[in-house]
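1. Sequence first, predicted model second:
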Amino acid sequence: EYTDWHVLFWVSAGFGALAAVLVLTLVPESAVRSGGRFDLVGAAGLSTGLFCLLLVISKGADWGWTSALTTGLFGASVVVLVLWGWWELRTREPLVDLRITARRQVLFTNLASAVFGFAMFAMSLVLPQLLQLPEATGYGLGQSMLAMGLVMAPSGLVMMAMAPLSARISKARGPKVTLMLGAVVVAAGYGLSVAMMSAIWHLVLVSAVIGAGIGLAYGAMPALIMAAVPVSETAAANSLNTLMRSIGTSTSSAVAGVVLAQMTITLGSATVPSENGLRLVMAIGAGAALVAFALAAFLPGRRPASATPTTHPASAVPAEAAP
């Protein structure tokens, strides 16, 4: 609001550098050593394929979904990712072990994570616009960017507060139940927005409820992944899970952009998103959360203690340690 937008990126870079220093100085090194070499070809292939795919998702609406650039990049991403998969299945030390990724628990956790990422990001796309749109629209709240940030802040605090509860539920009932509960809470938060979008406290409540669901679900995802892969693969498997969430958020941004670009009203000389468009994006977020719930339902149930595999230490560790 008061300075150049580039400052946001410089500040983020500063925090990233600080985090790197803190990790190097305070976080103990893992005793697990699997050896091997870095899969440079796999890293280059995955980066190239995802670059093309995410660029299409992010810019397709601006370029036109049927334009030569959009279809060309999408086709390139498909070809590159297929070749990348072929390479990963044949190299001795792959960047991502696709055979492990195809396991039911890993596969459905990743699918649920992608859809959940789609669901959670709808809030971040709608609430800031609703808060800052002029009151003359009849539904905008006319707030400053600073006020918008303060309204959204409680959501992050609620996420942090829910982390211990997420761990306790996972320990008692298993992370599958925690993930499903988180998806239901997120859907309920979006449901509240149907009737509660006309006051600042409405949006604080909506964002806090959605934040609670995100906090529950995000604590369960690493536990599900770590319990299903060998200890030597936890880093790659969790990284891929994070990537799936990022693909979900990028897709959410593209879909919301299309909806809000098509459903507009004219305010003076400006064109702004309509109230129905904003509500539709929130409804899509609720639907995506319910799809994530359905995908999580296909995850294997919690095994009895006597049936717990002994090949992976994380499968016997309480969920508090998993994230």
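-> On my side now, so go ahead.
2. From here on, just use CA atoms for contacts and neighbour counts.
-> Noted.
3. Val96 contacts Asn238, correct?
-> No. Judged on CA atoms under 8 Å, Val96 makes no contact with Asn238 at a distance of 10.4 Å.
4. Can you give the contact residues for stretch 293-309?
-> With contacts defined as CA atoms under 8 Å, 6 or more residues apart in numbering, stretch 293-309 is touched by 104-105, 108-109, 111-112, 173-174, 176, 179-181, 183-184, 315-316.
5. also this one, for the comparison:
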Amino acid sequence: MSDAVVPSPTAGGPAPARPAAVVAVLALAGIVVSLMQTLVIPIVPELPRLLDAPASDAAWAVTATLLAAAVATPVVGRLGDMAGKRRMLLASLVLLVAGSVVCALSDSLVPMIVGRVLQGLAAAVVPLGISIMRDELPPERLAASTALMSASLGVGGALGLPAAAFIADHFDWHALFWTSAALGVAALGLVAALVPESKVRTGGRFDLLGALGLAVALVTLLLAISKGADWGWTSTATLGLFAVAAVVLPAWGLFELRTREPLVDLRATARRQVLVTNLASVAFGFSMFAMSLVLPQLIQLPGQTGYGLGRSMLTVGLVMAPSGLVMMAMAPVSAALTKARGPKSTLMLGALVVAAGYALNIVLMSQLWHLLLVSCVIGAGIGFAYGAMPALIMGAVDPSETAAANSLNTLMRSIGTSVASAVAGVVLAQMTTSSGGYALPSENGFKVVMAIGAGAALLAFAVASFLPARRAAAGPSPVAGEPHEPARTTRA
């Protein structure tokens, strides 16, 4: 990787805005992009009819976004470090708007998948926003702002579910995508007008071969995980995809270690603070998504099961939405704790709160207010943890590597959510009960998934305990309250 950090040209960009405006716009962009996680959930059961396609094919409207996001996040993060973070942020939002319009105009499977892929390619907005904040904000605002930006991953998903359910219930389903297109245009305009381009860049040559190798490894791995339950875990397709990933991933790693300007600096990734944070992020991604899988089903299952509440998807959204608000509220609290005790303590506290939320869910699951309480407790823990992760990553990498490092951390969370979906699917498919002639997930099945979610959070706590102490954790980046050090620059 190039040692030079090249200041970007300011011509054509907006004049420096007030920090509060920059933070608000970037957080809004993050929330808009994270809405794509829950945008189609209310219409998933209807997709085969709406798109005139078999259910197995219609499911690609969800899977395609997951795969596109996994590939785009590290690639766009690296391009942001090289060519300009604001520039790549704007490009990502353009892809989101384009994908939303394509989906809004579609009535068949292929254009819907194309549009959903384009929406998934915008997934790097959150790590890019965190990286812009590091470059542009004064140190006293950095921790709280990056905590809010990181939490926007969960905030958008939680707040988007009731909105999407309401739109799907009262309007034509295409309105979901016209709404996301309008939000994307608003975010695009605000970023263009108010967010300055970072002066910190690496320059250098893009590692195209490394990007292709990583894309193959991630697509095969995540496709096997997400489709294994449908295809069969011992099917030729599933085992073949796992085998390809097992061969390509190590080969890609060796190539990256020998490349002068790699897509992912694996030596930096192997630093203790970065490595441990990324491993904890996988566990947190698992814990966060387990809640999203369990609570909606408990709310919607028929009341005659004895544990289902028989409510609508709109009720699901209204129960889940407060967790997003709690995540947002925890951002300044997380920053204050990070400033006082260091990000390691904040991350470990978040893990314990998430574990407590799942433990609570095992004994409180019979009333709507039980599930509302549980979602808020888990949301608080995720808010703490997601606020600490950017501080840990930025405390261990050079400013010129911030976008790539944060993008990789975001990818680790996504891998955790994919594994959670697969594990929960297997558990709930194996532990069933009969109701009205149908096999439904049993109450004990849900409790097992909750226990696994609690275990994943405790695993994150144990992993985080290996992080360096606060003094050792201080790296090239300022973490809350620490002074900036000037980046080494060269004139273009």
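-> Cool, got the structure. All of these numbers come straight from a predicted model, not from anything done at the bench.
6. Do you know the score for how well these two fit?
-> Laid over one another, the chains give 0.93 as their TM-score (TM-score structural alignment, normalised by the length of structure 1), with 315 aligned residues with a CA RMSD of 1.9 Å.
7. Could you point out which of the contacts of stretch 293-309 of structure 1 is nearest to Tyr218 of structure 1?
-> The shortest approach to Tyr218 of structure 1 among the contacts of stretch 293-309 of structure 1 belongs to Leu179, at 7.6 Å (CA to CA).
8. List the residues that contact the closest one.
-> Per CA under 8 Å, 6+ apart, neighbours of Leu179 of structure 1: Leu216, Ala217, Tyr218, Ala220, Met221, Phe293, Ala296.
9. can you tell me which of these are in helices?
-> Leu216, Ala217, Tyr218, Ala220, Met221, Phe293, Ala296 (DSSP state H).
10. picking that back up, which ones among the contacts of stretch 293-309 of structure 1 lie within helices?
-> Using DSSP H, the contacts of stretch 293-309 of structure 1 in helices are 104-105, 108-109, 111-112, 173, 176, 179-181, 183-184.
11. from these, which is closest to Met123 of structure 1?
-> For those, the nearest to Met123 of structure 1 is Ala183 (13.9 Å; CA to CA).
12. what do we get in structure 2 for that closest one?
-> Mapped onto structure 2 by TM-score structural alignment, Ala183 of structure 1 lines up with Ala351.
13. Could I get the full set of helices for the stretch 51-200 of structure 1?
-> Assigned by DSSP state H, counting those that start in this stretch, the helices in the stretch 51-200 of structure 1 fall at 68-90, 98-101, 104-132, 145-173, 175-195, 200-226.
14. a markdown table please, covering these and showing distance to Leu55 of structure 1.
-> Shown next, in a markdown table, are the helices of the stretch 51-200 of structure 1 (distance: least, CA to CA, whole Å):
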| stretch | distance to Leu55 of structure 1 |
| --- | --- |
| helix 68-90 | 8 |
| helix 98-101 | 24 |
| helix 104-132 | 16 |
| helix 145-173 | 27 |
| helix 175-195 | 27 |
| helix 200-226 | 26 |
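15. for these, which one sits closest to Val272 of structure 1?
-> helix 104-132 (9.4 Å).
16. so stretch 401-412 of structure 2 aligns onto which residues of structure 1?
-> Stretch 401-412 of structure 2 covers residues 233-244 of structure 1 once aligned (TM-score structural alignment).
17. Please compute how far that stretch lies from its chain's middle.
-> Offset of stretch 233-244 of structure 1 from its chain centre (CA atoms, centre = their mean, to the nearest Å): 13 Å.
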